[in-house]
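# the following comprises the amino acid sequence and a computationally predicted model.
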Amino acid sequence: MKNNNFPRKPPWLRVPLPVKSEFTQVDRMLADAKVHTVCRNAACPNIYECFSRKVATFMILGDKCTRGCTFCNVGQAKPEPVDPSEPQKISQAVSKLGLKHIVITSTTRDDLKDGGSGQFAAVLHRLKQDHPRATLEVLIPDFQGSLDALETVMAAKPDVIGHNLETIRRLYLRIRPGADYEQSLGLLRHVDRHGGGIAVKTGIMAGLGETDDEILQVLEDTAAAGVHVVTIGQYLRPSMQKVSVKRFVPPEKFAGYKKAGEEMGLKMVCGPLVRSSYHADRIMNQ
């Protein structure tokens, strides 16, 4: 019987199971290191490919979020206290994986006065100390619009600061309750204007109920804000409790988004399985 809540995925969204032993090794190593990854906690469809490549995106500040975004698989509950040993744990995991490009994201921590920006800075400082040749990318929450918190992260000098818009302006109330489109756009603009050469990155999902014209409007907005890299991927419902998929966007549509964004001066990474940190190491090299 067809389940309308989980419609059958088209062929371009079918992910092959891992065939390399590296996947199991990486999964076990990260669990033993007691570090969180967005790969596992957010149920990313690319986990098999990335772990098999010995690549992971670390998630700091615990695995419980203070927001209730209707698309995200990360648990919403009262978070644990900030772990002071987290920078060391992340650094040790980086050494075991042999990463040359390190991506750090976090849960949203509205319960913390600084939004968790101090922990971002602490992790970045430790990674710079232990892995001076690595490039560093952070994917930050909106810090409730606090420029002081943003400046704390900027002062730690990552190579890339990303903050995902996630969706179009019209859908914010339903998809990102507690967030604001203009506020998020303002954070990206601030990094471009005051970041001293830090690359600026954002990402959105397709298939949440937006139109193609609305996606193009987001691209215009991000280009005007000084964003350098935009990722667009297909939204996939992670559980029955999350908002349903409104459409499956075919590969040729993603190719159209890519062409339009590049004509606006953006570096575009588009595709059904693209996520904001997908192939981040290769994007950095480019």
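The structure has been received and is ready for your questions. Numbering: from 1, shown residues only.

# C-alpha only now, for contacts and for neighbours.
Noted.

# what does stretch 204-223 contact?
Contacting residues not belonging to stretch 204-223 are listed as 164-169, 171, 185, 230-235, 244-249, 257, 260-261, 264-266 [Cα atoms under 8 Å, 6 or more residues apart in numbering].

# for stretch 70-79, buried residues please.
Counting neighbours by 16 or more other Cα atoms under 10 Å, one finds that the buried residues in stretch 70-79 are 70-76, 79.

# this is the comparison structure:
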Amino acid sequence: MLSIFPPWLKKRMPILREVHGVKTILAEGALHTVCEEAMCPNLGECFSQRTATFMILGDICSRNCRFCAVRGGRPAPVDEREPENVARAAGKLGLRHVVVTSVSRDDLEDGGASHFVATIRALKALPDSPTVEVLTPDFGGEEEALRSVIEARPEVFNHNMETVERLYPLVRPQADYQRSLRLLKMVKQWGHGIYTKTGFMLGLGERQDEVRGLLQDIVDVGCDIVTIGQYLRPSPHHLPVVCFYEPWEFKKIGRWAQDLGIRFVASEPFVRSSYQARGALLTLAGRE
């Protein structure tokens, strides 16, 4: 088990005034962010730039992934005001690109898909309509739930693979590797013009050949954007870090992804799913 961070895993202190301002706006709408709930190491940087990733459907997940800091348990009832509150907060923050994710809600018939739809529509109804990126759970493999979110037309549809197939029973015991791949493939098939995106962590004990295999699977389902970052243990109750990858190793794996044909790759230790997400969208849109 590794507990001492290497020197390249250090972050600068954020501008506290801006962080407080974002927290105040979020509190006004009783909103959650994955930045806070998942203990993202980029929280200070992003909040100081007045950006955040909204986490809808509450802050308690119906699953219990062993890498994630979000609490598992019995989720609270859905707040029907949340889509409008997200849109209001996005407007106050002046966001041009909004990322919306959620906890998994296996207790809901559609896995929370209708709430994603309502949130996308509320954001697109803003006077200065931002581009929208969703980072969704797998909706239990329900195709109609997935189709409804696609039909709401977010610009980017993200669903994270998280790790290699062999480690799924250990890391994501309630998820399914092939089901996640199918979801990404269906978004690409049905969501003409929507960019697809996924991400995964390094440092959980994966082998290099397995990382290459995961990248090939991502390419085979037509994914446009991939984010790759270092796994950091949220608490002693979570999976330990098996190894810390050095920055040059992230660059090497990023080149593998590019050589395989993935159109936009972000591969660095502190990269997370929505880190500098607007830049990826603008880069791809500029290449069209």
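Now that the structure is in, tell me what you want to look at. Values in this document were obtained by computation on a predicted structure and should not be read as measured data.

# narrow the contacts of stretch 204-223 of the first structure to those in helices?
Residues of the contacts of stretch 204-223 of the first structure located in helices (DSSP state H): 185, 257, 260-261.

# with neighbour count added, can I get those residues in a markdown table?
Compiled in a markdown table, these are given as follows (neighbours: other Cα atoms under 10 Å):
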| residue | neighbour count |
| --- | --- |
| Leu185 | 23 |
| Tyr257 | 23 |
| Ala260 | 16 |
| Gly261 | 24 |
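
# now the two most distant members of the buried residues of stretch 70-79 of the first structure.
Pairwise distances across the buried residues of stretch 70-79 of the first structure (Cα to Cα) peak at 19.3 Å, for the pair Phe71 and Pro79.

# quick revisit: which ones among the buried residues of stretch 70-79 of the first structure lie within strands?
Judged by DSSP state E, the subset of those located in strands is 75-76.

# which residues does whichever residue in the second structure pairs up with Phe71 of the first structure contact?
When the second structure is aligned by TM-score structural alignment, the residue opposite Phe71 of the first structure is Phe67. By Cα under 8 Å, 6+ apart, the residues touching Phe67 of the second structure are 171, 231, 233-234, 238-239.

# out of these, which comes closest to Arg88 of the second structure?
Closest to Arg88 of the second structure out of these is Pro234 (30.7 Å), distances taken as Cα to Cα.

# which residue in the first structure aligns with the closest one?
Under the alignment (TM-score structural alignment), Pro234 of the second structure pairs with Pro238 of the first structure.

# same check, this time on Ser180 of the second structure
Ser180 of the second structure maps onto Ser184 in the first structure, by TM-score structural alignment.

# what stretch of the second structure does stretch 108-123 of the first structure fall on?
Counting by TM-score structural alignment, stretch 108-123 of the first structure corresponds to 104-119 in the second structure.

# quick one: buried residues of that stretch?
104-106, 110-119.

# and the equivalent of Arg272 of the second structure over in the first structure, what does it touch?
Using TM-score structural alignment, the equivalent of Arg272 of the second structure in the first structure is Arg275. Applying Cα under 8 Å, 6+ apart, we find Arg275 of the first structure in contact with 203, 231-233.

# now with 6 Å, please.
The contact partners of Arg275 of the first structure, by Cα atoms under 6 Å, 6 or more residues apart in numbering, come to Gly233.

# now Ala156 of the first structure
Ala121.

# which position in the second structure aligns with it?
Aligned partner of Ala156 of the first structure by TM-score structural alignment: Ala152.

# swap in Val229 of the first structure?
Using TM-score structural alignment, Val229 of the first structure sits opposite Ile225 in the second structure.

# quick check, that match in contact with Lys197.
Yes: assessed by Cα atoms under 6 Å, Ile225 of the second structure is found in contact with Lys197 at 4.5 Å.

# the more surrounded of those two?
Each of Ile225 of the second structure and Lys197 has its neighbours counted (other Cα atoms under 10 Å); Lys197 has more, 28 against 25.

# please enumerate the strands of the second structure.
Per DSSP E, the second structure carries strands over the ranges 32-33, 53-56, 60-61, 71-72, 97-102, 131-135, 156-158, 195-202, 225-230, 264-267.

# which one of those strands has the most crowded surroundings?
strand 156-158 (a mean of 26; mean count of other Cα atoms under 10 Å).

# and that strand, what does it pack against?
strand 131-135, strand 195-202 (3 or more Cα pairs under 6 Å, 6 or more residues apart in numbering; DSSP states H and E).

# after superposing, tell me the mean distance of that strand to the first structure.
Its matched residues in the first structure lie on average 0.4 Å from strand 156-158 of the second structure after superposition (mean Cα distance after the TM-score superposition for the first structure).
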